[in-house]
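Novice: sequence unavailable; structure follows:
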């Protein structure tokens, strides 16, 4: 999609005053229901807006598109980039899609790669987890799970803080796990370049494959694009699998740490 062209919604706004009355009916509907341009046919859009197929087809041409198909392609590209547009409204299909995302994520994870990560976590004296924006909650959960069974786990950036000072303290033998799902901050690529690629493990959606040469290991998680908001079921499940494998490998030492922490919970009366 050319960066010089305005988005579908912007085109409607820019051309609205020049549109004839029936075309404005279509514009009014799509301004409030942009996803309908993907999920509905020209005939369906005509029925919804009480216009005609010819009027709908002409509407898209008036916006500068060759056809309805071009608009669908543009909207699909936006959703792939992480823009929150609902591409599907069927709840049953959405549930099936959620299961498919889990299956696809784990189907493409190499067992040797997973084993290597588990071993690296166990051997590392300190592990740094980095996550921004929508990736931060996954990084936070990863830290919480690992900290129950492994010491020296830290999370960056700290709330309200810059990250440069903490990057300075990363040592050569440290494992750095970066969570970087789509709509990453602009500093993301530069941040990876500040570290030794071989010590970085990156968790990303398929768009993160552009960073493959900047990291030592890459795990791709499917976030989906059927619904307006991304699903993090797959990365959360992967975190669970990894942490449980680490606990299994740590065996007695891991369970001793779990028991000590549980005893502190009891003494401090922190949890039910």
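Specialist: Thanks, I have the structure now. Model, not experiment: these values are computed from the prediction.
Novice: contacts, neighbours, all on C-alpha from now
Specialist: OK.
Novice: all helices for the chain, in order.
Specialist: Ranges of helices in the chain, per DSSP state H, are 8-15, 21-32, 36-39, 42-49, 53-62, 68-80, 91-107, 111-123, 136-147, 164-168, 188-193, 233-250, 252-268.
Novice: okay, now the one to match up with it:
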């Protein structure tokens, strides 16, 4: 089945007019159909050069598609990139090159620089007092609920497992095979809901935050800079940069924030956290669940072989 397109998107407009395009404009159309995100990065002149056409032809091309000018089309593409559309995040050129060029890139260095920027911008944006308040709420909550959808579900699952090491009564939503209502009904005053909502969020993110707030819970939202409406329903919102050198979002900054939350929570309730960890490790040992523990037991009893 062919995926339906927004009738006002760049690709849909090109397809609608494609057969009637003059050859010079059709070359530009072909370039943008392959990598529509390039329009957000490069000038009209650079795109025209890459397509082997003139700036005048490029100007006529965008007006033929119904845009006032090139800048209107570029703004639309930038919004699509900001929202995280993989079609618009991909590019015909390596980092730093011209559209359609084969200029060599430095993938490791470029990736490292972007990751460093993401971590710096994310962690420097978190106010220490807001972090303390959120950690205190997580420590004293009756119950903690962690939710996420699509890629954010993977992050939420990781966070729930780490929080569960430090404190009891941490649930992941939605549970497998369940609809949301059965889980949301138990959220109440004294609880904390942690919502992981990275870009390309589902509409349920805002609705769940609102329901949790209405039922008396405090809410912590881990999101990215594209968020607007969801942050209005959150008690605390920590914004994580997700930009990368490719069409795949980077979640290293989000993982770092989750690590910060969990380690801060552990030190906030140090005695309780240590006692819980000891009990967990004792159960690991009793069940012989982990190879490393089995190896350690054998070594201590003198039964290991080299």
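Specialist: Thanks, I have it. As the structure is a computational prediction, the values presented were derived from the model and not from experiment.
Novice: report the TM-score for the pair.
Specialist: The TM-score (TM-score structural alignment, normalised by the length of the first structure) is 0.89; 269 aligned residues with a Cα RMSD of 2.2 Å.
Novice: returning to what we had before: looking at the helices of the first structure, which is closest to residue 206 of the first structure?
Specialist: helix 68-80 (9.3 Å; Cα to Cα).
Novice: so that closest one corresponds to what in the second structure?
Specialist: The alignment of helix 68-80 of the first structure onto the second structure (TM-score structural alignment) covers residues 70-82.
Novice: run through who's touching that stretch.
Specialist: Taking Cα atoms under 8 Å, 6 or more residues apart in numbering as the criterion, the residues outside stretch 70-82 of the second structure that touch it are 9-10, 36-37, 39-40, 44, 59, 62-63, 67, 88-89, 226.
Novice: stretch 280-289 of the second structure too?
Specialist: With Cα under 8 Å, 6+ apart as the criterion, stretch 280-289 of the second structure contacts 165, 290, 293-294.
Novice: if we use 10 Å, what do you get?
Specialist: Here stretch 280-289 of the second structure makes contact (Cα atoms under 10 Å, 6 or more residues apart in numbering) with 165, 274, 276-279, 290, 292-297.
Novice: what does stretch 179-187 of the first structure give?
Specialist: 80-83, 129-140, 142, 188, 201-208, 219-223, 230, 232, 235.
Novice: with stretch 113-126 of the second structure instead?
Specialist: 107-112, 224-225, 237-245, 250-257, 260.
Novice: again, 7 Å this time
Specialist: By Cα atoms under 7 Å, 6 or more residues apart in numbering, the residues outside stretch 113-126 of the second structure that reach it are 238-242, 244, 253.
Novice: so where is that stretch in the first structure?
Specialist: Using TM-score structural alignment, stretch 113-126 of the second structure pairs with 96-109 in the first structure.
Novice: quick one: buried residues of that stretch?
Specialist: 97-98, 101-102, 105-106 (16 or more other Cα atoms under 10 Å).
Novice: returning to what we had before: make a PyMOL selection of the buried ones in the contacts of stretch 70-82 of the second structure.
Specialist: Restricted to buried positions by 16+ other Cα under 10 Å, the PyMOL selection for those reads:
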select buried, resi 10+36+37+39+40+44+59+62+67+88+89+226
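Novice: and the furthest pair within the contacts of stretch 70-82 of the second structure?
Specialist: Across the contacts of stretch 70-82 of the second structure (Cα to Cα), the longest gap, 30.0 Å, separates 59 and 226.
Novice: rewinding a little: superposed on the first structure, what's the mean shift for the match of helix 68-80 of the first structure?
Specialist: By mean Cα distance after the TM-score superposition for the first structure, the fitted stretch 70-82 of the second structure averages 1.4 Å away from its aligned residues in the first structure.
Novice: got the buried residues for that stretch?
Specialist: Within stretch 70-82 of the second structure, the residues scored as buried using 16+ other Cα under 10 Å are 70, 73-74, 76-78, 80-82.
Novice: nothing else from me, thank you.
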